[in-house]
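Peer 1: Coordinates for the following, if possible.
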Amino acid sequence: MLLAILFLCFAAVFGGMPGKAEANTDALGLNAEAAILLDAKTGKIVYEKNADAVLGVASMAKMMTEYIVLEAINDKKISWDQKVKINEYVHKLSAAPDLSNVGLTQGEEYTVKELYQAMAIHSGNAATVALAEVISGTEQNFVTLMNEKAAELGLKDYKFVNSSGLNNSSLLGNHPAGNPDEENVMSARSTATLAFRLINDYPEVLETASKAELEFRDGRKYKNFNFMVPGLIYEYPGLDGLKTGSTDFAGYCFTATAEKNGQRFISVVMKTSSMDERFSESRKVLDYGFNNFTKEELVKGNYQVKNTKSLPIVKGKEDKVKIHSDKPIEMVIKNGEKENYTPVLVLDKDKLNKDGELTAPVKKGDKVGYLTIESKTDDGMGFLTEEGAKKVQVDVVAAENVEKANWFALSMRGIGGFFGDLWGSVSSSVKGWF
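Peer 2: Predicted structure coming up:
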């Protein structure tokens, strides 16, 4: 009895103490299993919740198919006006009940552009499979390419088992990879990485993703499932992409991107409970970004670091050269926190001798290192990719020319140095006598 009372007291005292999970509470109180928000230019992360949890992505997986199609167009492996004949499987899949589709007639030819628009605007699953077959011959081969491309793009947590994002059980007895009832999965961080690469490598993706509806050749108009596109019921100013998704396994999820006053954000919300909720939670995340973060100039161009405004030079007509940054540094930061950032100079050791000196000649504009930014109150979120982090680094260069001294001047310096060393040695010896 006493032991039970002690246990209850212990539970009362310590049970209410915050654990590790509670210490990392969600500042926005999102009704989503995972989420992330980042600056679309640099990939600077400004908010995240369970960003590394691996979850179903449903039709957000089509962003990978979009990337591969746009890459193939760019590399001239396929063309927008290329004709694609619809086979029996793709036709039957386009007519499957309860799936998002644009009807595709067996034996009829559609252009790559028509199929791409059906996929990107109305999330057409059969159109996605048709595109996968055009690029790789079979969807199975295409799924291998998807996983290879994911690794190439720097995604960390992912597994693609089909091109569309459906559950394999919905593919009329086909499952290109994985188990018969498996789905594509990614973390919010990996999903954001894919979206970041997609809109930066192929910004034209937004031209299609931003359309409120698709007018197809069958005479019908198909709504964009991204109801936050201006003109639809949850419209959000400046929102022009990117991809929704929903299955029983994934719940309702959404990768969004919006731009206001020159600032673009990318948000991902995963596993919400309804269509309405995925949009309301995305709105909450985007509002947080636009209302609380601003791009600031943290370092001006031609900036000189205190105590390192110049570098010493050997064999030059001058014994030092002024250095400065060649461009300003801008970064998206939380409002009112500009004073928390300080510039950090990193010199290129390969340009310096063992004594930290440059060797003449030095030309104006020669790179001698780079300048980056360090936070005094690091939030631990950092950047989505290493390439993004480099976008807030600028070169530090020589601000002037320093020519190499001629042989006579170098000889005189050598002689002067010799006698200087000799006189120093004699002086030390004389002092030692007394």
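
Peer 1: use CA for all of it now, contacts and neighbours both
Peer 2: Noted.

Peer 1: Give me the neighbour count for Ala23.
Peer 2: 9 (other Cα atoms under 10 Å).

Peer 1: what does Arg197 give?
Peer 2: Around Arg197 there are 17 residues (other Cα under 10 Å).

Peer 1: for comparison, sequence B:
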Amino acid sequence: MALAVLAAPALARSARAGAHAVAGSVRHAQVKPIVKLKAKPRVRLAKRKDVSGRKAASRHRASAPRQVTLAALRSSAVLILDPAAHKVLYQKNADAVMPIASLTKLMTALVVIGAGQDLGEMLTVSDADVDRLKYSSSRLKVGTRLTRSGMLHIALMSSENRAASALGRHYPGGTPALVRAMNAKARELGMGRTRFVEPTGLSSLNVSTPEDLAKLVLAAQREPLIRRYSTDRDHTIAQGRQSTRYRNSNRLIASPGWQIGTQKTGYISEAGRCMVLHAKVKGRAVVMVFLDSQGKFSRASDANQVRAWLVRARR
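Peer 2: As a prediction, the model looks like this:
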């Protein structure tokens, strides 16, 4: 900022007096940084004790949390759907074809239940049910006998691979016939980018998209047995003289903030961590699909972020 100079008339009686008159006539303007000028109103607003100031500050704080996005989600592909309104609320790579791991078991259960087989029939775990693709561990021993209902229960709740394999072997026509039925059911549901090659999800060739999986979740939600088994917190089975307690593979089931109707989790290295949910948030049904989430707890974290986002949106 320039300094303004006002010159007094040259009426001095001597050179010294004239010099003093000119020097006394100069006014110096003060220059203040722009940053300080902007900072002052904020400080006064925070400290102001009058009612209008408190209300203004309160409105500012209340509006800030609404500026939330889902950019921090760690899943590579996501779909959030309002099925009642047939409206996509959020999507990221929703048409990407990806391995789906044990989400496969939802279709396995849907087809087995739809076949009308006797749920009380005893099925035996055999050596053929041992995983020789990923060499994953299992708590279900070879030789254990469970009802078809029991196999469905631990396959859906705790993602027991040997149980899903046994269900396939005891399907009319065996596992190949079950896989054909699973692919036929996918076509019937309009899952055009989905393919199954086996009933457990251990193969990375079992693929789908978030859009297709949302259709599978809606179909599974209509089956009471799938709703019940997939959301049980724990279940104990007898293996000879010993008992084995299974817990739900989805940590959100134990969370009091969630109201989940159907769920399934999955993991193989090619698929990352996956999860599908049919839940209610603030009284509204919502389908959530998360594929290829990186990190042990990332899929649950993503779901919690989406739930918080939906809650804020309903205020």
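
Peer 1: And His153 of structure 2? What does it align with in structure 1?
Peer 2: Correspondence of His153 of structure 2 to structure 1, assessed by TM-score structural alignment: Gln117.

Peer 1: Please apply the same query to Ala271 of structure 2.
Peer 2: Aligned partner of Ala271 of structure 2 by TM-score structural alignment: Ala250.

Peer 1: what's the answer for Gln294 of structure 2, then?
Peer 2: In structure 1, Gln294 of structure 2 lands on Ser273 (TM-score structural alignment).

Peer 1: With Leu89 of structure 2 instead?
Peer 2: Per TM-score structural alignment, Leu89 of structure 2 is aligned with Val46.

Peer 1: where's its match, which helix or strand?
Peer 2: strand 45-49 (DSSP states H and E).

Peer 1: Report the distance from that strand to the chain centre.
Peer 2: Offset of strand 45-49 of structure 1 from its chain centre (Cα atoms, centre = their mean, to the nearest Å): 12 Å.

Peer 1: repeat for stretch 30-40 of structure 1
Peer 2: Using Cα atoms, centre = their mean, the offset of stretch 30-40 of structure 1 from its chain centre is 13 Å.

Peer 1: Likewise for stretch 216-235 of structure 1?
Peer 2: 27 Å.

Peer 1: How about the match of Ala271 of structure 2, nearest residue that isn't a chain neighbour?
Peer 2: Gly56 (4.1 Å; Cα to Cα, 6 or more residues apart in numbering).

Peer 1: The one you found -> structure 2?
Peer 2: By TM-score structural alignment, Gly56 of structure 1 lines up with Pro99.

Peer 1: what ranges do the helices span in the stretch 301-434 of structure 1?
Peer 2: Applying DSSP state H, counting those that start in this stretch to the stretch 301-434 of structure 1 gives helices spanning 386-389, 407-433.

Peer 1: so the shortest one matches what in structure 2?
Peer 2: So that's helix 386-389 of structure 1. Under TM-score structural alignment, there's no match for helix 386-389 of structure 1.

Peer 1: repeat for stretch 148-160 of structure 1
Peer 2: Taking TM-score structural alignment, stretch 148-160 of structure 1 hits residues 184-196 over in structure 2.

Peer 1: And what about the equivalent of Arg251 of structure 2 over in structure 1, helix, strand or coil?
Peer 2: Under the alignment (TM-score structural alignment), Arg251 of structure 2 maps onto Phe227 of structure 1. Of the three states, Phe227 of structure 1 takes coil under DSSP: H, G, I helix; E, B strand; the rest coil.

Peer 1: Could you pull out the helices in structure 2 for me?
Peer 2: Using DSSP state H, the helices of structure 2 run over 15-24, 34-47, 51-63, 104-114, 148-157, 161-169, 174-188, 210-221, 224-231, 298-313.

Peer 1: export the ones you listed to JSON lines and tack on distance to Lys264 of structure 2?
Peer 2: JSON lines is the format used below for those (distance: least, Cα to Cα, whole Å):
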{"stretch": "helix 15-24", "distance to Lys264 of structure 2": "86"}
{"stretch": "helix 34-47", "distance to Lys264 of structure 2": "48"}
{"stretch": "helix 51-63", "distance to Lys264 of structure 2": "35"}
{"stretch": "helix 104-114", "distance to Lys264 of structure 2": "7"}
{"stretch": "helix 148-157", "distance to Lys264 of structure 2": "7"}
{"stretch": "helix 161-169", "distance to Lys264 of structure 2": "13"}
{"stretch": "helix 174-188", "distance to Lys264 of structure 2": "17"}
{"stretch": "helix 210-221", "distance to Lys264 of structure 2": "9"}
{"stretch": "helix 224-231", "distance to Lys264 of structure 2": "7"}
{"stretch": "helix 298-313", "distance to Lys264 of structure 2": "12"}
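
Peer 1: what's the closest of these to Ser136 of structure 2?
Peer 2: helix 161-169 (8.6 Å; Cα to Cα).

Peer 1: Pull the distance from the closest one to the chain's centre.
Peer 2: On Cα atoms, centre = their mean, the centre of helix 161-169 of structure 2 falls 28 Å from the chain's centre.

Peer 1: on that earlier part again, where's the match of Gln294 of structure 2 relative to Leu358 of structure 1, distance?
Peer 2: 62 Å (Cα to Cα, to the nearest Å).

Peer 1: who has more neighbours, the two?
Peer 2: Neighbours per residue (other Cα under 10 Å) separate Ser273 of structure 1 from Leu358, with Leu358 holding more: 23 against 17.

Peer 1: In this model Ile323 seems to touch that one, though I could be wrong.
Peer 2: No: Leu358 of structure 1 is not in contact with Ile323 according to Cα atoms under 8 Å; the separation is 11.6 Å.

Peer 1: Residues that sit against both of the two, list them.
Peer 2: Counting by Cα atoms under 8 Å, 6 or more residues apart in numbering, the shared contacts of Leu358 of structure 1 and Ile323 are Leu311.

Peer 1: quick one, what contacts the residue nearest to Ala250 of structure 1?
Peer 2: 183-186, 249-251, 271 are the contacts of Gly56 of structure 1 under Cα under 8 Å, 6+ apart.
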